[in-house]
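[1] All I have is the shape, not the residue letters:
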């Protein structure tokens, strides 16, 4: 995680103090530049960033790609903005194809039913 934190901090145009301030505002709990420095240092094994703070860092730096890298290791992915609608559309289209195939299969094995005066 230190590498992810370091990349997010290094690539942002804001200072670490500004990023810490944005995280503090988002989390409603204090986050300092010194904390960010510790989280970004691989040598500081006792200072691992919590998941909540990592998410806050991703949110304030808008580095969703870094979170995506982590999630893909476990078979998941991050969708941002319109990607959500595109994924939903693809999912709905796949479901529709499946339902259409089921309808065709039922139609093929269905025979008309006649009762009483229908014959």
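    Yes, it's here. Here the structure is a predicted model, which is why all the values come from computation and not from measurement.
[2] switch to C-alpha atoms for all contacts and neighbour counts from now on
    Will do.
[3] which parts of the strand or helix carrying residue 70 are buried?
    Assigned by DSSP states H and E, residue 70 belongs to helix 64-72. Buried residues in helix 64-72, counting neighbours by 16 or more other CA atoms under 10 Å, are found at 64, 66, 67.
[4] repeat for stretch 47-60
    Residues of stretch 47-60 classed as buried: 47, 48, 49, 53, 54, 55, 56, 57, 58, 60 (neighbour count, 16+ other CA under 10 Å).
[5] Same question for stretch 81-96.
    Buried, per 16+ other CA under 10 Å, within stretch 81-96: nothing.
[6] and the comparison structure, right after this:
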């Protein structure tokens, strides 16, 4: 067996395809009511973004045009703070402020939907068209078989 060149990646073991659908997966989605899962998702986005909460709060404030404090962010990220449920308008602000688009995927997962970057939309449409054409071809074969059987 030939020696493997260490500078050449092995397509079967050295490659991990990128995640296409956005979301946190089971890291935050399991257990608890929706408010708890939202708090965990916001907390995870804040942790993963690499910014301190004061910076995120300032970015959110600028986006919303109203003040958002770091303590409000802490409340949004806390499952124990039942009185600080985030509105949809405010839910969009940390996505912009943190760059953590996984929050959109988290929201889509609540409805059994996948959120994918728009650059993949054409690929998805082509796959749907191919599926439809295969269904039409199968139906055509069925009708042709019925015609032959009727003769």
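    In hand now; what should we look at? Here the structure is a predicted model, which means the values were calculated and not measured.
[7] still on that earlier bit, turn the buried residues of helix 64-72 of the first structure into JSON lines, columns for distance to residue 6 of the first structure.
    Putting these into JSON lines (distance: CA to CA, whole Å) gives the following:
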{"residue": "64", "distance to residue 6 of the first structure": "14"}
{"residue": "66", "distance to residue 6 of the first structure": "11"}
{"residue": "67", "distance to residue 6 of the first structure": "13"}
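[8] Closest one of the residues you listed to residue 84 of the first structure?
    The nearest member of the buried residues of helix 64-72 of the first structure to residue 84 of the first structure, counting by CA to CA, is residue 64 at 13.5 Å.
[9] Excluding residues flanking it in the chain, which one is nearest the counterpart of that closest one in the second structure?
    Per TM-score structural alignment, the equivalent position to residue 64 of the first structure in the second structure is residue 101. Among residues not flanking residue 101 of the second structure along the chain, residue 95 sits closest, at 5.8 Å (CA to CA, 6 or more residues apart in numbering).
[10] wait, doesn't that neighbour sit right on residue 107?
    No: counting by CA atoms under 8 Å, residue 107 is not a contact partner of residue 95 of the second structure; they are 11.5 Å apart.
[11] Please, where are all the helices along the second structure?
    For the second structure, applying DSSP state H gives helices covering 26-29, 34-48, 53-64, 70-76, 88-98, 102-109, 121-150.
[12] which other residues reach the fifth one?
    Contacts to helix 88-98 of the second structure, defined as CA atoms under 8 Å, 6 or more residues apart in numbering, come from residues 42, 45-46, 49, 51, 56-57, 59-60, 63-64, 100-101, 103-104.
[13] try it again with 7 Å
    For helix 88-98 of the second structure, contacts defined as CA atoms under 7 Å, 6 or more residues apart in numbering pick out 45, 46, 49, 56, 59, 60, 63, 64, 101, 103.
[14] got it, and the third one?
    Residues from elsewhere that reach helix 53-64 of the second structure (CA under 7 Å, 6+ apart): 67, 68, 69, 70, 73, 93, 94, 97, 98.
[15] Pull the contacting residues for the residue nearest the centre of the first structure.
    Nearest to the centroid of the C-alpha atoms of the first structure, with distances taken as CA atoms, centre = their mean, sits residue 78, at 2.8 Å. By CA under 7 Å, 6+ apart, the contact set of residue 78 of the first structure is residue 68.
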